[in-house]
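Peer 1: Need a 3D model of the sequence below.
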Amino acid sequence: MSQQQDSAKDMLGYEPEVRAVPKTEGEVNGISSRVLDWMGVHGKVTEPSAAAHACQKVDPDFETYYVVNHPWSVYELKKGTFSKGMDNLRKLLPEKGWKITKDGPMDTKAGSPEIIAVQPDSHHTLTLQWLNSGKPGRTELISVDVDSRCYRAPKGTDLNRA
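Peer 2: Here you go, the predicted model:
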């Protein structure tokens, strides 16, 4: 094991798995798709796909280690369906093997509802925020952020082109 790998393991508390970026991005996109299904709501969904980013804790230069992040949101729902979507997730996340680590108001002035969950087997994290500002002209939405743990890219991978 290289010194960089030892250092990464010490900083993270686990040995980052060697994994190709497209596989991890596909896995995170799949989780996002399932979460949308579990919400059981219909509305518009933002387009961006999951993408690799620097694993800041061990490799801020984005050369060897990476995480995959997928921020997206669902909006233009009928009134009342926002709370239905959050309630569905409160019920289904534990049924689907996720552990809810927070379910309460965000630490902001508005105190919007927030659910944070972790998948104990894969270590993916999920943050859901119902942004219901109540301010005229602002779009009400559920913001979703799916994150992977840190992985090590296979030897020869150029993460800036992955």
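Peer 1: only C-alpha atoms for contact and neighbour calcs from this point on.
Peer 2: Will do.
Peer 1: so where does the residue nearest the centre of the chain fall, helix or strand?
Peer 2: Closest residue to the average C-alpha location of the chain: Val146 at 1.0 Å, with C-alpha atoms, centre = their mean. Per DSSP states H and E: Val146 is located in strand 141-147.
Peer 1: Just the buried positions in the top helix by length along the chain, please.
Peer 2: Identified as the longest helix of the chain according to DSSP state H is helix 21-39. Neighbour counts over helix 21-39 (16 or more other C-alpha atoms under 10 Å) mark 21, 24-25, 27-29, 31-32, 35-36, 38-39 as buried.
Peer 1: want to put them side by side, so please do this one too:
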Amino acid sequence: MKTKPSALVLTLTLALSTLTGCGMTENNSSGTPFAGISTSSDASDTMEKVSSGIYDLIGVKGKASDSRPGVLDCSGKDTKTYFRIFHPWAFTPGSASDLDEAMERLRSELPKHGWKIVEYGPDTSKNKNIKLTADNDRKKVGVNIVQMSKNDPPILDLTVVSGCYQVPDGEEVERF
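Peer 2: Reported below is the predicted structural model:
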């Protein structure tokens, strides 16, 4: 699926700014929770599993974009040993009429699976896209979902973002 670079940058910026606060924080200097010790590759696999779990909650027929997670720095931390994982992807329902149902299912099902919805409602764009932000404190992960009803085709734009990981002793962050 093709995504306009400016839309991806805007979505990622929104996700990062909203997911570093709320319930997914601990008392540390960056405001981002510690997600554990892991290699970049293993943390990436974990994020794909989180995204897959969210996909399963959508509950309507459709198609997810084929995208891979990427690596981000942890603000204020050594970039050789600390990192975050982000996984941007999109869901296109089988029919445009299923988009509302998909978003409503996420809104009702995410809390049943350990997610706390910290923001829900229209964004400030001219299209008034519906935005849902949720944190999973146990998994140290947040998700930002934007329902883009006026896109052609209509989509859910999702970005899953982890807390800060630390690589095992003797290793460095692998960038991809």
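Peer 1: compared with structure 2, how much does the strand holding Val146 of structure 1 deviate?
Peer 2: Using mean C-alpha distance after the TM-score superposition for structure 1, strand 141-147 of structure 1 ends up 0.6 Å from its aligned counterpart in structure 2, as a mean over the superposed pairs.
Peer 1: Structure 2: matching residues for that strand?
Peer 2: Per the alignment by TM-score structural alignment, strand 141-147 of structure 1 matches residues 155-161 in structure 2.
Peer 1: repeat for stretch 101-119 of structure 1
Peer 2: Residue span in structure 2 matched to stretch 101-119 of structure 1, by TM-score structural alignment: 118-136.
Peer 1: ok, the aligned residue in structure 2 for Trp38 of structure 1 - contacts?
Peer 2: Mapped onto structure 2 by TM-score structural alignment, Trp38 of structure 1 lines up with Leu57. Listed by C-alpha atoms under 8 Å, 6 or more residues apart in numbering, the contact set of Leu57 of structure 2 reads 105-106, 109-110.
Peer 1: In helices, which of these fall?
Peer 2: 105-106, 109.
Peer 1: In the residues you listed, which residue is surrounded by the most others?
Peer 2: Using other C-alpha atoms under 10 Å as the neighbour criterion, Leu106 leads those with 19 neighbours.
Peer 1: Tell me the residue in structure 1 aligned with it.
Peer 2: By TM-score structural alignment, Leu106 of structure 2 lines up with Leu89.
Peer 1: next one: Ser67 of structure 2
Peer 2: Checking TM-score structural alignment: Ser67 of structure 2 goes with Pro48.
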